[in-house]
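J.: My questions concern the predicted model and sequence given below.
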Amino acid sequence: MSLQDGKVLPFPEGFNSSDTVIAGVHLNKTVLQDWNYSFYSNNTLSNNSFCVLAFKPWNPDYIFPNGSWVNETWCYKPVNSIGVRAGVGLGFGIVFGLLFIPVLMNLQNHGKLHLPAESRFRPIGRRWQWYWAILTITAALISLFTNIDVDRYFLPELPLILTCFFWFIMQMCAIATVWEAVRHWGSWMERQFVDPNPFVLKLDDRRANIEFWVPLFFYLCLWLNFFLIVPRNWGIIEHQRYPMQVVLDAEPAATDGRFKAAAFVLVACWLTIAFSVWHSIKHYCERNRGIFNRAIGIFRFMPYRFLLLMPIALAICAYQALCAWKFDYSPLNVYGSRVAIYVGGYLPALLILIIQSISGFMRPNEDKELLRQRRERGTQIDRELGLAAKPAWWRRAQADYVPHERMRDRIARNVRELGGGKATARNLDTIVDARSEAAAKNNAAGALAGEDVEMGPVSPTPLSKQATDLLGPINDFGQARTVANQYAGRSERRRAEHATQAVAGLLFPGANADPAARAARHAELMMDGPPPPPYKDDAMRPRPRTGERSRSTETTNSITGPPQQIKSMLDI
């Protein structure tokens, strides 16, 4: 399609003064003039409110006196074939569409949680770069597929506006994708830095404040770029129907001050991204001394994908600034340079998505990487402590190994093997059972002898073997202990009293021992010699007990008595 002059031409001559021949069809010239139709050099008939094509095969067949047409074609219809701009855009659209698959796969891989979520490092932080990539692809597809109708429309209209609108959205989303990749890399570096020691970095220092305000500043600049471009009168961009209209209307509108300011704001976004990279390297990587070494360190510690993404993002900013000053290279120009539109307008966003997708496949999930680092630190600590981990087959070689058994199930199985319950409770139950059996035997013997069970004779009954083993069978003199006066009646209170006396006799042998045992114990204590003789001297008399009355306040004894002789420090 070539741009026509847009000049008004006289109606071609017909058979008479009220007839005109346009594209081989006779039309009533009087009716055309009554409805203010004019014939233009671009082969259209228009009255400033309705426009029809006036060339084969789209020319109308007849016009009624009321101004209606037969078989007319509106000027704003896709009547042309696909051109270079539409064909290349279709190829770019297919590539952008195929990138949906790796982006969604990376979102699934890197967005999945393998560790509990932390308030300091939220899971959505690692997903935002893929969300922005999805928005970039969506905006690019809409822009490229509506770009097909830019070539097919005879006169520029809505497809041109949709193409340019979503092209600007695509550029903003591509810059946001790079920003989120850089911001999240700094967050990932911080997470690795604080994982061994959560208190190594403060949460209210200058570093933390910068990391809080920098994202807000970036998105402020990004939304300023959006509001400087999007809310405007886009209809004037459509005025590209003839050269003079392009010069007077379309070009000034496409290169006004708002587009230029939007380009500067986008450059501010790129500078914010560069500052974020420098900030992360400064705080979470090794520090170098000297300006030259620091400059080298920035490129040494920066990931390789950022060495590619940063220049490409800068190219997006540069091309948008170029379009704000040179209308010939802008996508807003229907007849602009195709090479500039696709190389500078769509290729950088496509490269950003490809680099992000490839790097996403090469990098592991962050939670898995963090677990691997923790295992390495644990192995290093065990090596320093001299602990050797058993191989994997060691546990399987054990006799009690059960595959896929949880620790809870293993503890329950061990409890079932030991019988369950407390060990002391089990032994006491054994003792009670033994005593119950002995009491039952005594009651049966008393009944056979004709004695009253309740008031029967109480005789010492030896403990059962289990109780003897538990409480100790041998006393201090090498003699076997017995529980005296074991109760054989039915009174629970008396049975409890007898049991208490029996236990007290075992714990304190001298309290309830028989006379013979008590005499033997006394003889043993006297083996060291007789007790000391009583004191006869008043001077040697020991200190009076606390209960005796003290006469230290009597002045007679203190004056007439002999002076006190101190023999040791104990007498003071």
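T.: Structure received. Numbers count the residues shown, from 1 in each chain.

J.: C-alpha only now, for contacts and for neighbours.
T.: OK.

J.: Tell me where the stretch 51-200 of the chain has helices.
T.: Here the stretch 51-200 of the chain has its helices, by DSSP state H, counting those that start in this stretch, at 84-98, 100-111, 123-146, 148-152, 158-194.

J.: Show me how far the third one is from its chain's centre.
T.: A distance of 21 Å separates the centroid of the chain from that of helix 123-146, by Cα atoms, centre = their mean, to the nearest Å.

J.: for the last one, same thing?
T.: If you compare the mean C-alpha spot of helix 158-194 with that of the full chain, they lie 20 Å apart, counting by Cα atoms, centre = their mean.

J.: all helices of the stretch 251-400 of the chain, in order?
T.: 251-254, 257-284, 291-301, 304-325, 338-340, 347-362, 366-385, 392-396.

J.: Pick the most buried one from these.
T.: Greatest average neighbour count among the helices of the stretch 251-400 of the chain goes to helix 251-254 (a mean of 21), per mean count of other Cα atoms under 10 Å.

J.: In contact with residue 346, which residues?
T.: Going by Cα atoms under 8 Å, 6 or more residues apart in numbering, residue 346 touches 92, 140.

J.: Distance of it relative to residue 95?
T.: Remark: distance between residue 346 and residue 95 (Cα to Cα, to the nearest Å) = 11 Å.

J.: Isn't residue 208 up against residue 215?
T.: No. In terms of Cα atoms under 8 Å, residue 208 does not count as a neighbour of residue 215; the distance is 11.9 Å.

J.: More neighbours: which of these two?
T.: Between residue 208 and residue 215, counting by other Cα atoms under 10 Å, residue 215 is the more crowded of the two (17 against 12).

J.: structure B:
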Amino acid sequence: MSAPSVINTDYNQDILDQYGYHIFSNGTISNGSSCYLTFDQYYPEIDPDGTVYNGTTCDYPYYHIRARGAMGIVFGTLAILILPSTFHMLRKHGARHSVVEYKRFRLFGRRWQWYWLFVAHILAAVSGFMSIDIDRDYIQGTALTSYGAVYTAIAPTILCAVWEMTRHWCSFEERRVFEEDPFRFKNHDRRSQIHLIMPVVFYLFAFLFFLLTVLRNWSLLIKINSTFIVDDRWKVGAFFGFVAFMVTIFQVGITFHYYHPRIMPPKIYLSFIGVAAIIAYSIGMAFDVRISPFNPLANVPAIAIWGYLPILYIMLIMNICAYFERNEDLVIADEKEDRERRNMNSLLQNLHTDSSADTASTLFTRRSYTNEEIKAFAKAHVKESQLQDLPEEEKV
């Protein structure tokens, strides 16, 4: 990066004093609200009425793209390239293949993880390309503040996507139990109350995470530059993000406690690794400005490994795992068909062991049959009756 050749300026000192302009040794002139370059071909003219001609703002992209900008281009491009896969997974897993839709298992609920991930794609792409001007600007300005707001919004968005993925897995395990036995759980027991409270608790802390880290006065970034990020507001916001992550982990414990799944999907704990890295980075940058993405002179490899890689990692994990998974409705339908087949085989086996001379009424008084067995027996009886009604030449 070659330094510009600063030239001496010749302004009317009375005009400068009247409008509060000061000339600085770095080749700029500013009155606190406006800042202009005053070197090389950039030479603003100030009229006695305060009008500025040929003025070039201090955040003009004067330099060439360097490592920070190149890394941002790669990050933004990869986020865009993964986006079509996210659309495909939304269509695949958000489609309905079931005739009946229960109120507690709405189709809209399983789509939320992909909605949040879609927003994360957009934020990642925008922030990646915004980082180009951080390298190019002569003095940091709008590019750095805009980048800070957009990039910071990625962390709570990714956290919400992982939460919805975990919550939906819990809902899927509940649906599997419900399909097998609709009367296993009561509607207003402690379990249902926990399912009602958990999303409220998570989104409360996620919103506080967003409020304290994203919704702030980003103009301070220009005045205090890279040291502003160590303020207590950011630290408290990162702590709330950690609490929201703990709520997500607690959701996994609730799922195992009530529904006893055979195994936790790999996408859950693999995504947790990425979220843990994002939360750790949010806390770490508050204590070390050398790794802060809001520091124009920060360590570029540190930003790439801690700031960008976990985000892309979660996007890939969610899409790759969803590629090998089937739609929830299809899984439920196969499990239901398998239960009916097993119940029918069990019923026929029990009927075979009973005396063949006994009537159907005698069989039902000899032992207690489950609802599924009775349904299977009825289907088998109807099918046999239909077969007997066919002509002899069609039975073959």
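T.: Arrived safely. Worth saying up front: this structure is predicted, and the values here are computed from it rather than measured.

J.: related to what we said a few turns ago, rebuild the helices of the stretch 51-200 of structure 1 as JSON lines, extending it with distance to residue 434 of structure 1 and mean neighbour count.
T.: Listed next are these as JSON lines, based on distance: least, Cα to Cα, whole Å; neighbours: other Cα atoms under 10 Å:
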{"stretch": "helix 84-98", "distance to residue 434 of structure 1": "83", "mean neighbour count": "17"}
{"stretch": "helix 100-111", "distance to residue 434 of structure 1": "66", "mean neighbour count": "18"}
{"stretch": "helix 123-146", "distance to residue 434 of structure 1": "65", "mean neighbour count": "22"}
{"stretch": "helix 148-152", "distance to residue 434 of structure 1": "100", "mean neighbour count": "24"}
{"stretch": "helix 158-194", "distance to residue 434 of structure 1": "63", "mean neighbour count": "21"}
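
J.: Make CSV from the ones you listed and add distance to residue 273 of structure 1 to it.
T.: Below are those laid out as CSV (distance: least, Cα to Cα, whole Å):
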stretch, distance to residue 273 of structure 1
helix 84-98, 24
helix 100-111, 22
helix 123-146, 14
helix 148-152, 34
helix 158-194, 6
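
J.: Quick one: closest of those helices to residue 499 of structure 1.
T.: Proximity to residue 499 of structure 1 (Cα to Cα) singles out helix 158-194 among these, at 63.1 Å.

J.: any idea of the angle the closest one forms with helix 366-385?
T.: 10 degrees (axes from the mean of the first three to the mean of the last three Cα atoms, to 10 degrees).

J.: Not counting residues beside it along the chain, what's closest to the aligned partner of residue 132 of structure 1 in structure 2?
T.: By TM-score structural alignment, residue 132 of structure 1 lines up with residue 116 in structure 2. Closest residue to residue 116 of structure 2 apart from its sequence neighbours, by Cα to Cα, 6 or more residues apart in numbering: residue 161 at 5.0 Å.

J.: Residue 128 of structure 2 too?
T.: Here the residue nearest residue 128 of structure 2, using Cα to Cα, 6+ apart, is residue 72, at 4.0 Å.

J.: just checking, what residue in structure 1 corresponds to that neighbour?
T.: Using TM-score structural alignment, residue 72 of structure 2 lines up with residue 89 in structure 1.

J.: got the contact list for its match?
T.: Per Cα under 8 Å, 6+ apart, neighbours of residue 89 of structure 1: 144-145, 147-148, 342.

J.: what does residue 43 of structure 1 give?
T.: Counting by Cα under 8 Å, 6+ apart, the residues that residue 43 of structure 1 touches are 53-55.

J.: what's the answer for residue 60 of structure 1, then?
T.: 25, 52-54, 69-73.

J.: host element of the residue opposite residue 233 of structure 1 in structure 2 once aligned?
T.: Under the alignment (TM-score structural alignment), residue 233 of structure 1 pairs with residue 217 of structure 2. Following DSSP states H and E, there is no helix or strand that holds residue 217 of structure 2.

J.: How much space separates residue 377 of structure 1 from residue 266 of structure 1?
T.: Taken as Cα to Cα, the span from residue 377 of structure 1 to residue 266 of structure 1 is 43 Å.

J.: just checking, what residue in structure 1 corresponds to residue 230 of structure 2?
T.: In structure 1, residue 230 of structure 2 lands on residue 255 (TM-score structural alignment).

J.: unless I'm mixing things up, its match is touching residue 326, no?
T.: Yes. At 7.5 Å, residue 255 of structure 1 and residue 326 qualify as touching, with contact defined as Cα under 8 Å.

J.: out of those two, which sits in the busier spot?
T.: In terms of neighbours (other Cα under 10 Å), residue 255 is the more surrounded of residue 255 of structure 1 and residue 326; the figures are 19 against 14.

J.: Now do the contacts for that one.
T.: 323-327.

J.: how do the contacts of residue 89 of structure 1 look in structure 2, which are kept?
T.: With the contact criterion set to both residues aligned by TM-score structural alignment, their matches' Cα atoms under 8 Å, the contacts of residue 89 of structure 1 that also touch in structure 2 are 144-145, 147-148.

J.: Which one of those is nearest to residue 385 of structure 1?
T.: The closest of these, once distances to residue 385 of structure 1 are taken by Cα to Cα, is residue 144, at 63.0 Å.

J.: In structure 2, what residue corresponds to the closest one?
T.: Residue 144 of structure 1 maps onto residue 128 in structure 2, by TM-score structural alignment.

J.: With residue 414 of structure 1 instead?
T.: So residue 414 of structure 1 corresponds to nothing, using TM-score structural alignment.

J.: now do residue 280 of structure 1
T.: Checking TM-score structural alignment: residue 280 of structure 1 goes with residue 255.

J.: what about the residue found closest to residue 72 of structure 1 once you drop the neighbours it is linked to in the chain, distance to residue 19 of structure 1?
T.: Spatial nearest neighbour of residue 72 of structure 1, excluding adjacent residues (Cα to Cα, 6+ apart): residue 60 at 4.2 Å. Distance, residue 60 of structure 1 to residue 19 of structure 1, using Cα to Cα: 15 Å.

J.: ok so, going back, if we compare the helices of the stretch 251-400 of structure 1, which one ends up closest to residue 44 of structure 1?
T.: That would be helix 251-254 among these, by Cα to Cα, at 23.5 Å.

J.: Quick check: that closest one compared with structure 2, mean distance?
T.: Here helix 251-254 of structure 1, set against structure 2 after superposition, deviates by a mean of 3.4 Å using mean Cα distance after the TM-score superposition for structure 1.

J.: Show which residues not belonging to that helix make contact with it.
T.: 236-237, 324, 327, 332.

J.: Identify those among the residues you listed that sit within strands.
T.: Among the contacts of helix 251-254 of structure 1, no member falls in strands (criterion: DSSP state E).
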